[in-house]
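K.L.:
A predicted structure for the sequence below; I have some questions about it.
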Amino acid sequence: MASDAADSPFFQKQRQEDAIVVTDPPKFDLEPYISNYEGYTRLDRLHHIGSHSTYLAADAYRAAIAEARQGQNVQLLLTLQEEFAQIAPGDPAANIDTAWAEEKTRKVRAELDKLEHELKSYKNNLIKESIRMGNEDLGHFFCACGDWSAAHKAYMRMREHCTSNKHLADMTLRLVYTTIAQKMWLGVQSHLAKVDGAQRKGDEKTKREPIVSACTGLAHLGNGDFRDAAMAFIYTSPAFLTVEPAAGITWQKEVLTGNDIAVYGGLCALASMDRTELQVQVLGNNDFRNFLELEPHIRRAINLFCNSKYSACLEVLEGYRNDYLLDVYLSNHVASIYGRIRTKSIVQYFIPFSCVTLDEMATKFQLTGEFATIEDELETMINNGTLDARIDLVDRLLISPPTNPRYTVHADALSMAERYDHTLRLRLTRLNMLAAGFEIKQDKGGFRESTSSLSESIGASFRGMGQRMGFN
């Protein structure tokens, strides 16, 4: 079935559009994996897996179609069925039920008219709380229909009718939720800043802080800011795993799980931190250790990197590449993250040596397909200044450029002497100016001297300095 799906018109079109297509089976089982999620992200992840994995396409689309039938997003269901019909035309789940779609569309339209009519009556009565709740109900309805832009606008209209800090914080979290669904990461960061800046205290603050931290990391990951993402994830409180729903959203199921935080935080840290930082801020972080327990292979990869076992670290990560390519948030960044980790590993591995054979480098760092040979990869790293080395193609060696320690020590000593001399001259000038009376003193009542007396003082100082220097 997997081979049939790989040759289907749908995946042929995906390859033509340079979309990610994973032909090998991942390490996770679909049913236990997807059972960790609820709400829109469950459907979103199923759709992503089905549209990118030839091995899981049929199972993912069947589960997504069954899930979509229980909701109100008619357009998404039709899209899923149309795509699945290109993969498995004979599957009953791929048959488009036009009558059901028309009936569901009619019910959705009737529900929308009802909510809009209620909101209009609330506005006529000028009851702020009712207007706020009417807009909230309308936002919930649009979320259920998958119209995230309309949901965002409905929640935004709640702002002027919020009468407490809790209402304002809940509204802002709802805006965060809708912008994450649209993958508008700059908007997510903007709304998160407002949540974090709201006046919160006690249990409300304790409950929202882990949510804000996790979503901040997700926003930085979406923007490709791996270091900022790592810092947000690794300092997310373990309370996130058990935090109660906020703004009506179960964040650890409807957005990202504790496993996701471990994977995203671990990979971003590997891509952006050196060994010392990894040891102290990741492995030595008691809070993040609770998340790493959920994904032991990430902890093992970080341990291997810190212990200078770079090839083993890369081997562990390569074993899970397919899994990460099927992650809805991570897939677009896998190549960049893995490339950074590999580059760091090569640089760190080469530091203790004056020269290494190219065959040894090829053995230690197996090619992943981006480069034809290890020489091409090393040449690219040297040209962009990442690796300070030279390639000897005759003897097939990677050579560290020769250094002159004596010259370096002399140059540093001369530079230090010049800085010291410059600092000394400035201080002597300062002392001479104080001795000449060029200091303007100030007390609590303002300047001691008026402009005229100040001029006289400066003139006297100049005359005194001239006499000391032998001028008449």
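P.N.:
Received the coordinates, thanks. Computed from a prediction, not measured in an experiment: that's the story for all the values here.
K.L.:
please make it C-alpha for all contacts and neighbour counts, starting now.
P.N.:
Will do.
K.L.:
does His48 touch Ser331 like I think?
P.N.:
No: using CA atoms under 8 Å, His48 and Ser331 do not qualify as a contacting pair, with a distance of 9.6 Å.
K.L.:
the more surrounded of the two?
P.N.:
Using other CA atoms under 10 Å, the more surrounded residue of His48 and Ser331 is His48, with 21 against 17.
K.L.:
mind giving me the packing neighbours of whichever helix or strand the more buried one is part of?
P.N.:
Taking DSSP states H and E as the criterion, His48 maps to helix 39-52. On a contact count with 3 or more CA pairs under 8 Å, 6 or more residues apart in numbering; DSSP states H and E, helix 39-52 meets helix 30-34, helix 57-69, helix 251-254.
K.L.:
can you give me the buried ones in that helix?
P.N.:
39-43, 45-52 (16 or more other CA atoms under 10 Å).
K.L.:
ok, back up a step: so which of the helices and strands packed on helix 39-52 is nearest Gly459?
P.N.:
Comparing those against Gly459 with CA to CA, the closest turns out to be helix 251-254 (74.2 Å).
K.L.:
list the buried residues in that closest one.
P.N.:
Neighbour counts over helix 251-254 (16+ other CA under 10 Å) mark Trp251, Gln252, Lys253, Glu254 as buried.
K.L.:
again with stretch 165-180
P.N.:
Judged by neighbour count (16+ other CA under 10 Å), stretch 165-180 contains these buried residues: 167-180.
K.L.:
likewise stretch 282-292?
P.N.:
Val282, Leu283, Asp287, Phe288, Arg289, Asn290, Phe291, Leu292.
K.L.:
what does stretch 111-131 give?
P.N.:
Residues of stretch 111-131 classed as buried by neighbour count (16+ other CA under 10 Å): Glu116, Glu118, Leu119, Tyr122, Lys128, Ser130, Ile131.
K.L.:
could the residues you listed go into a markdown table alongside distance to Gln12?
P.N.:
As requested, the buried residues of stretch 111-131 are arranged in a markdown table below (distance: CA to CA, whole Å):
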| residue | distance to Gln12 |
| --- | --- |
| Glu116 | 44 |
| Glu118 | 48 |
| Leu119 | 48 |
| Tyr122 | 52 |
| Lys128 | 54 |
| Ser130 | 52 |
| Ile131 | 50 |
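K.L.:
identify the farthest-apart pair in those residues.
P.N.:
Glu116 and Lys128 (15.9 Å).
K.L.:
check contacts around Lys459.
P.N.:
Check again: residue 459 is Gly, not Lys. For Gly459, no residue meets the contact criterion (CA atoms under 8 Å, 6 or more residues apart in numbering).
K.L.:
name the helix or strand for the residue nearest to Leu317 when sequence neighbours are not counted, please.
P.N.:
Once its chain neighbours are removed from consideration, Leu317 has its nearest residue in Ala301; the separation is 7.0 Å (CA to CA, 6 or more residues apart in numbering). Per DSSP H and E, Ala301 falls inside helix 296-306.
K.L.:
got another one to weigh against that:
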Amino acid sequence: MELEALRMAYDEIKKGENTQLFRDVVQMIGGRLGPDYAMDLAWCEMVDRRADQKKEKLENELNAYRTNLIKESIRMGYNDFGDFYYAHGQLGDAFKIIIEMSQFAHVSSYVSKAEQSPEALDPVTVAKLRCAAGLAHLEAKKYKLAARKNKVIDNLNFRNFLELVPEVRELINDFYSSHYASCLDYLGNLKANLLLDIHLHDHLETLYGQIRHKALIQYTHPFVSVDLHMMASAFKTDVSGLEKELEALITDNQVQARIDSHNKILYARHADQRNATFQRVLQTGDEFDRDVKSMLLRVNLIKHEYNLKGSRKS
């Protein structure tokens, strides 16, 4: 079975251009299939020479497309490069091309397939795959999938990397410690640098807005009423601006509350859990009482043979 599989692999590989895989298969055969399945150096040299020529041609074409700023041609050039690398077994380079083309749907698919591989992956490969998946989720605006608290501040290994960027470490800790003003200050200081990030710059305004909204929601959640003056002070903003932000969140059903614009107080619409619990208990008691009375009545009727019989027809 092994030799037959190697024979089929040898024949199939020679139809393509992956010379490294060809060399690996020949080494696995080890001369067991005779001279017809030995190392073909002439074929390898010919394919490698042709590959070098094709790569040079693709590079020249892509450079020309970039110079002329023809977007569709640039996309096709990258696509040709990806196919070239894939055909020659250079999967790492092909993967980079996909990232550069922003085909993140393909990235997620390939990462999923790689993680389901029956062969055990080394930790470095797993880390690279998860980084690629994170970038794909970021590009697709799936921010919750791209970041997880237990993977950041609760992760001892990752916490060591946060020590290299203390501002990021502090803003994350401030957010989860409800020190929102300090957290937003750190975000403001980092914004100029983050706008230069090739992956984040398109998402930065959206992410900043969502972080601020999340902070506002978390601030209001524990309270029955909130003084907007105190809240504005906590977020280092003015009351009128804060009121507009809260109005938008209330309209979007992200905050269950109403605003007293005259007194500048936010009143939460929390359900009265105590009263609701009493009402449920009373209702359950009434239902139980009714069921018990019905059962007792039925038992007494049966005991005294009070059975309703239908009249006989003559």
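P.N.:
Sure thing, it's come through. Values in this document were obtained by computation on a predicted structure and should not be read as measured data.
K.L.:
and the TM-score between them?
P.N.:
Structural agreement between the overlaid chains, expressed as a TM-score with TM-score structural alignment, normalised by the length of structure 2, amounts to 0.63; 237 aligned residues with a CA RMSD of 3.6 Å.
K.L.:
what range does the helix holding Ala301 of structure 1 cover in structure 2?
P.N.:
When helix 296-306 of structure 1 is aligned against structure 2 using TM-score structural alignment, it corresponds to residues 166-176.
K.L.:
where does Leu387 of structure 1 sit: helix, strand or coil?
P.N.:
Each residue gets one of three states, and Leu387 of structure 1 gets coil by DSSP: H, G, I helix; E, B strand; the rest coil.
K.L.:
Leu204 of structure 2 -> structure 1?
P.N.:
Using TM-score structural alignment to pair residues, one finds that Leu204 of structure 2 aligns to Val334 in structure 1.
K.L.:
give me the buried positions along the match of helix 296-306 of structure 1.
P.N.:
Neighbour-count burial for stretch 166-176 of structure 2 flags Glu167, Val168, Arg169, Leu171, Ile172, Asp174, Phe175 (criterion: 16+ other CA under 10 Å).
K.L.:
quick one: the fifth one and Cys183 touch, right?
P.N.:
Read that as Ile172 of structure 2. Yes: here Ile172 of structure 2 lies in contact with Cys183, judged by CA under 8 Å, at a distance of 7.2 Å.
K.L.:
counterpart of Pro405 of structure 1 over in structure 2?
P.N.:
With TM-score structural alignment as the criterion, Pro405 of structure 1 pairs with Gln273.
K.L.:
count the neighbours of its match for me.
P.N.:
Per other CA under 10 Å, the neighbour tally for Gln273 of structure 2 reads 9.
K.L.:
the one 5 residues further on too?
P.N.:
Using other CA under 10 Å, Phe278 of structure 2 has 11 neighbouring residues.
K.L.:
can you tell me the element it falls in?
P.N.:
Under the criterion DSSP H and E, the helix or strand holding Phe278 of structure 2 is helix 273-303.
K.L.:
swap in Glu72 of structure 2?
P.N.:
Counting by DSSP H and E, the secondary-structure element that holds Glu72 of structure 2 is helix 71-87.
K.L.:
helices or strands up against the helix holding Ala301 of structure 1?
P.N.:
Using 3+ CA pairs under 8 Å, 6+ apart as the contact criterion, the secondary-structure elements in contact with helix 296-306 of structure 1 are helix 258-272, helix 275-277, helix 310-319.
K.L.:
so where is the next helix or strand after the last one in structure 2?
P.N.:
Spelled out, it's helix 310-319 of structure 1. Tracing the chain C-terminally past helix 310-319 of structure 1 and defining elements by DSSP H and E, one meets helix 321-325 next. Under TM-score structural alignment, the counterpart of helix 321-325 of structure 1 in structure 2 spans residues 191-195.
K.L.:
also stretch 234-243 of structure 1?
P.N.:
Across structure 2, nothing matches stretch 234-243 of structure 1 (TM-score structural alignment).
K.L.:
measure the most centrally placed residue in structure 2 to Leu135 of structure 2 for me?
P.N.:
When structure 2 is reduced to its mean C-alpha position, the nearest residue by CA atoms, centre = their mean turns out to be Leu145, at 2.2 Å. Look at Leu145 of structure 2 and Leu135 of structure 2: by CA to CA, to the nearest Å, they are 10 Å apart.
K.L.:
ok, now Leu216 of structure 2?
P.N.:
Between Leu216 of structure 2 and Leu135 of structure 2 the distance, using CA to CA, works out to 27 Å.
K.L.:
same check, this time on Asn189 of structure 2
P.N.:
As defined by CA to CA, Asn189 of structure 2 lies at a distance of 23 Å from Leu135 of structure 2.
K.L.:
the more surrounded of these two?
P.N.:
Neighbour comparison, Asn189 of structure 2 and Leu135: the larger count goes to Leu135, with 22 against 11 (by other CA under 10 Å).
K.L.:
that one sits in which helix or strand?
P.N.:
According to DSSP H and E, Leu135 of structure 2 maps onto helix 123-139.
K.L.:
from the contact counts, what lies against that helix?
P.N.:
Judged by 3+ CA pairs under 8 Å, 6+ apart, the packing partners of helix 123-139 of structure 2 are helix 104-115, helix 143-146.
K.L.:
what's the average distance of it to structure 1?
P.N.:
Compared with structure 1 after the fit, helix 123-139 of structure 2 shows a mean deviation of 1.4 Å (mean CA distance after the TM-score superposition for structure 1).
K.L.:
just to revisit the earlier point, mind checking which of the helices and strands packed on helix 123-139 of structure 2 is nearest Glu287 of structure 2?
P.N.:
helix 143-146 (44.5 Å).
K.L.:
heading C-terminal from the closest one, find the next helix or strand.
P.N.:
In the C-terminal direction, the helix or strand that comes right after helix 143-146 of structure 2 (DSSP H and E) is helix 156-162.
K.L.:
how about Ile261 of structure 1, what's its partner in structure 2?
P.N.:
The criterion is TM-score structural alignment: under it, Ile261 of structure 1 has no aligned partner in structure 2.
K.L.:
give me the neighbour count for Ile261 of structure 1.
P.N.:
Neighbouring residues of Ile261 of structure 1 were enumerated by other CA under 10 Å; the total is 27.
K.L.:
with Gly187 of structure 1 instead?
P.N.:
The tally of other residues near Gly187 of structure 1 (other CA under 10 Å) stands at 17.
K.L.:
quick one: map it onto structure 2.
P.N.:
With TM-score structural alignment defining the correspondence, Gly187 of structure 1 maps onto His106 in structure 2.
K.L.:
who touches that match in this structure?
P.N.:
Contacts for His106 of structure 2 (CA under 8 Å, 6+ apart) come out as Ile98.
K.L.:
any idea how far Arg130 of structure 2 is from it?
P.N.:
14 Å.
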